[in-house]
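Asks: the sequence isn't on hand, but the structure is:
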């Protein structure tokens, strides 16, 4: 059986500025929280790898974009580094950055690769973090101005814009669960950060609409579908709460224009409600996006709480559910996460039924493997596991499209092995292998398979 996709389907990969660009002498880039944390908290980063080199995209962009064309990409998502473009977060624009991003965008277009440009991928300028980051309303205003600057500089050529990648993560990982700098552990502050990120998104969309640019604007969400252990009422409640905190809290605000009533009730009950004004709610209600990106890597399986939470502990969504380790689940042991291809179908159906079947695309999906050098034969990584992963997920995606889901494309994470948050180069994700010693980039078997997929608009 052949699985066939539309001729207009977007095929490509995703990356981000901090994870790919690196630094060169004279680039005039300002520091961001990852530049700072990877040095000052170096012990938290696998093998102590900092943001200095990453995947060398700043210097290699022409060759890299040629490599994209070599495996038939028709689109590519990356981000603009706020601290590269505006080193202090506000004020003077860095002319070196303008040259680089103009050249990158022009090169993508010249090679037939549609640029999908994201404005914020976890990389708060350090100068703005020092005044509170997204806890501070002044930083929402600074982001609005940054977005306007990007639209003015590049909006004549970039037709697909995204305000944020995974808006939940800066709040949850940076302000609640101690994974990202500033390593705060405080739910109420995390909730304030998430609310201000949503406001910043709305302000950027508003600016884009006012400028009447001839493109589309959206956002990229990290969606983890939630599955209860059983149909027992206690397990169903656990799943409802996990979904409420980690998905509906942000998705409903952005896609339905309002926060869930149940969320407000719970946060009021536990005295965790951030300050939210009527004008904030009006702005959220008035904001509509054109296109939704969905990042999908794993499911979330939950069960009823085994123990009552410590009433003096840190309030957290995990007060309402426990992780459920399902017997027989398939694991990516490198990352310690479950592989569940049907999840991409379930997300597609949720968008179709709960979110007005909005136009969307898979903005990230991928498999990170440790020790890929063990699979090198005659200089090529024989990553059959990545090809199998792609086939399974694309088969489920195709089924959802056959049933009416408006999916417009699929972007793998990632184009070339990249630096990951905390994990550095421990797990490899790319269609191209990066040799850390030489900087050489060589196509993997999956990259060649992907090329054939794009050229045939499907696979057997």
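Replies: Cool, got the structure. All figures in this text were calculated on a predicted structure; none of them were measured in a lab.
Asks: from here on, just use CA atoms for contacts and neighbour counts.
Replies: Will do.
Asks: which strands and helices lie in contact with the strand or helix carrying residue 150?
Replies: Assessed by DSSP states H and E, residue 150 sits inside helix 137-154. Identification of packing neighbours for helix 137-154 by 3 or more Cα pairs under 8 Å, 6 or more residues apart in numbering; DSSP states H and E yields helix 187-211.
Asks: buried ones in the helix it packs on?
Replies: 187-208 (16 or more other Cα atoms under 10 Å).
Asks: what angle do the helix or strand just after it and helix 187-211 make?
Replies: Helices and strands here follow DSSP H and E; after helix 187-211, the next one along the chain is strand 216-222. With axes from the mean of the first three to the mean of the last three Cα atoms, to 10 degrees as the basis, strand 216-222 and helix 187-211 are set at 160 degrees to each other.
Asks: re the thing from before, next secondary structure after the helix holding residue 150?
Replies: Assigned by DSSP H and E, the successor of helix 137-154 is strand 160-165.
Asks: wait, residue 122 touches residue 163, no?
Replies: No - counting by Cα atoms under 8 Å, residue 163 is not a contact partner of residue 122; they are 11.5 Å apart.
Asks: give the residue from those two that has the larger number of neighbours.
Replies: residue 163 (27 against 24; other Cα atoms under 10 Å).
Asks: wait, the more buried one sits on residue 204?
Replies: Yes - counting by Cα under 8 Å, residue 163 does reach residue 204; the two are 6.9 Å apart.
Asks: so what sits against both of these two?
Replies: Overlap of the contact sets of residue 163 and residue 204 (by Cα atoms under 8 Å, 6 or more residues apart in numbering) is empty.
Asks: by contact count, what packs against the helix or strand hosting residue 348?
Replies: Assigned by DSSP H and E, residue 348 belongs to helix 342-354. Of the remaining helices and strands, those touching helix 342-354 by 3+ Cα pairs under 8 Å, 6+ apart are helix 384-402.
Asks: then this one, side by side with the first:
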């Protein structure tokens, strides 16, 4: 049986500035929170690898884009580094950054690859973080100005724009769960950051609309579908609460124009509601997007709480549910996360039924494997496991599309093995292998399979 996709389908991969570009002497780039944290909190980073080199895209972009064309990409998502373009976050623009991004965009277009450009991928300029980051409304204003600058510089050629990648993560990982800098643990501050990111998103969309540019603008969401342990009412309630905090809190605001009433009730009850103005509520209600990106890696399985939360502890969504370890679940042991291809179908159906069947695409999906060098035979990584992973997810995606889901494309994470937040190069994700010592990039078996997939618009 052939699994076939439309001829207009977007095929490619996703990356981000901090994880791919690296730095070179005198390139004018300002410091961001990852440049800072990977040096000052080096013990938190796998093998102590900093952001200095990452995947050398800043140096190798011409050869890299050729490698994308070699495996038939027709689109590629990356981000602009705010601190490269505007080193202090506000003020003077770095001419070397403008030159780099212009050349990158032009090279992609020359090779028939549509640039999908994201404005913010976790990389707050350090100067602005020192002023409070997204806790500070002046930083929201700075982001709006940064977005406007990008649209002015590159909006004549870039037709697909995204305001944020995974807006939940800077709030949840940076201000509640101690994974990202500034390593704050405080729910109310996290909620304030998330709200201000949503406002910043709306401001950028508004600017884009005012400029009447000939493209589309959207956002990239990390959606983790929630599954209850059972149909017991207590388990169902746990799943509802997990979904409310981690999905609906941001998705409803951006896709429905309002926060869920139940979330507000819970936050008022526990005195965790951040400051939200009537102007913000109006802005959110009046802002809509053209295109939604969905990052999907794993499901979230939950059950009713087994113990009462510590009344002296830090308020968090986990007060309302426990993780459920389902017997027999299939695991990616390198990452410690469950592999569940049907989740991509369930997300597609949720978009179709709950969010107006908006146009969307898979903006990230992939599998990170530790020790891939063990799979090298005759000079190539024989990553059949990645091909199987892709086939399973794409089969479920096609099923959703046959049932009316408006999915326009699929981007794997990632083009070439890249530096991961905290994990550095522990797990490899790319269609191309990166040799850390030499910087050499060589195609894997999955890259050659992907080329055939794109050329045939499907697979058997």
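Replies: Looks like it came in fine. All of these numbers come straight from a predicted model, not from anything done at the bench.
Asks: and the strands in the stretch 351-460 of structure 2, which stretches?
Replies: Here the stretch 351-460 of structure 2 has its strands, by DSSP state E, counting those that start in this stretch, at 360-364, 369-370, 376-377, 380-381, 407-413, 427-428, 432-434, 441-443, 458-459.
Asks: count of neighbours near residue 305 of structure 2?
Replies: 17.
Asks: next up, the contacts around it.
Replies: With Cα under 8 Å, 6+ apart, residue 305 of structure 2 has these contacts: 238, 319, 320, 321, 322.
Asks: map it onto structure 1.
Replies: Counting by TM-score structural alignment, residue 305 of structure 2 lines up with residue 305 in structure 1.
Asks: doesn't its match lie inside a strand?
Replies: No - if the criterion is DSSP: H, G, I helix; E, B strand; the rest coil, then residue 305 of structure 1 is coil and not within a strand.
Asks: so how far is residue 316 of structure 1 from it?
Replies: Separation of residue 305 of structure 1 from residue 316 of structure 1 (Cα to Cα, to the nearest Å): 13 Å.
Asks: again, but for residue 33 of structure 1
Replies: In terms of Cα to Cα, residue 33 of structure 1 sits 24 Å off from residue 316 of structure 1.
Asks: and for residue 291 of structure 1?
Replies: In terms of Cα to Cα, residue 291 of structure 1 sits 31 Å off from residue 316 of structure 1.
Asks: in three-state terms, label residue 117 of structure 1 for me.
Replies: strand.
Asks: quick one, what contacts it?
Replies: Contacts of residue 117 of structure 1 (Cα under 8 Å, 6+ apart): 77, 78, 79, 80, 158, 160, 161, 162.
Asks: so which of the contacts of residue 305 of structure 2 are in strands?
Replies: Members of the contacts of residue 305 of structure 2 lying in strands (criterion: DSSP state E): residue 322.
Asks: how about the contacts of residue 305 of structure 2, which pair is most distant?
Replies: Based on Cα to Cα, the longest span within these runs between 238 and 319 and measures 9.6 Å.
Asks: more neighbours: these two, which one.
Replies: For residue 238 of structure 2 versus residue 319, neighbours defined as other Cα under 10 Å are more numerous around residue 238 (26 against 18).
Asks: skipping its backbone neighbours, what lies nearest that one in space?
Replies: Leaving aside its sequence neighbours, residue 238 of structure 2 sits nearest to residue 321 (Cα to Cα, 6 or more residues apart in numbering; 4.8 Å).
Asks: same question, residue 344 of structure 1
Replies: residue 397 (6.2 Å).
Asks: quick check: that neighbour vs residue 459 of structure 1, distance?
Replies: To residue 459 of structure 1, residue 397 of structure 1 is 13 Å away according to Cα to Cα.
Asks: these two - which one has more neighbours?
Replies: Using other Cα under 10 Å as the criterion, residue 397 of structure 1 and residue 459 rank with residue 397 on top: 27 against 18.
Asks: that older thread, quick check: the helix holding residue 150 of structure 1 aligns to which part of structure 2?
Replies: Under the criterion TM-score structural alignment, helix 137-154 of structure 1 matches residues 137-154.
Asks: what's the mean distance for that stretch versus structure 1?
Replies: In this overlay with structure 1, the average offset of stretch 137-154 of structure 2 from its partner residues is 0.1 Å by mean Cα distance after the TM-score superposition for structure 1.
Asks: what residues sit buried inside that stretch?
Replies: 137, 139-148, 150-151, 154.
Asks: before we move on, what about stretch 355-363 of structure 2?
Replies: By neighbour count with 16+ other Cα under 10 Å, stretch 355-363 of structure 2 contains the buried residues 357, 358, 359, 360, 361, 362, 363.
Asks: hmm, who's touching it?
Replies: 13-14, 77, 220, 255-256, 290-296, 351-352, 405-412.
Asks: what of stretch 84-98 of structure 2?
Replies: So stretch 84-98 of structure 2 is contacted by 27-31, 82-83, 125-128, 142, 145-146, 153 (Cα under 8 Å, 6+ apart).
Asks: inside helices: which ones of those?
Replies: The members of these that map onto helices under DSSP state H are 82, 83, 126, 127, 128, 142, 145, 146, 153.
Asks: next, format those residues as JSON lines and append distance to residue 73 of structure 2.
Replies: Shown next, in JSON lines, are those (distance: Cα to Cα, whole Å):
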{"residue": "82", "distance to residue 73 of structure 2": "26"}
{"residue": "83", "distance to residue 73 of structure 2": "28"}
{"residue": "126", "distance to residue 73 of structure 2": "34"}
{"residue": "127", "distance to residue 73 of structure 2": "36"}
{"residue": "128", "distance to residue 73 of structure 2": "36"}
{"residue": "142", "distance to residue 73 of structure 2": "34"}
{"residue": "145", "distance to residue 73 of structure 2": "32"}
{"residue": "146", "distance to residue 73 of structure 2": "29"}
{"residue": "153", "distance to residue 73 of structure 2": "25"}
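Asks: and of the residues you listed, the nearest to residue 214 of structure 2?
Replies: Looking across those and measuring by Cα to Cα, the closest to residue 214 of structure 2 is residue 153, at 13.9 Å.
Asks: where's that closest one relative to residue 217 of structure 2, distance?
Replies: Taken as Cα to Cα, the span from residue 153 of structure 2 to residue 217 of structure 2 is 16 Å.
Asks: what's the answer for residue 88 of structure 2, then?
Replies: Distance from residue 88 of structure 2 to residue 217 of structure 2, by Cα to Cα: 25 Å.
Asks: so who does the nearest residue to residue 47 of structure 1 once chain neighbours are set aside touch?
Replies: Distances taken as Cα to Cα, 6+ apart put residue 424 closest to residue 47 of structure 1, at 7.5 Å, once the chain neighbours are dropped. Going by Cα under 8 Å, 6+ apart, residue 424 of structure 1 touches 45, 46, 47, 49, 50, 418.
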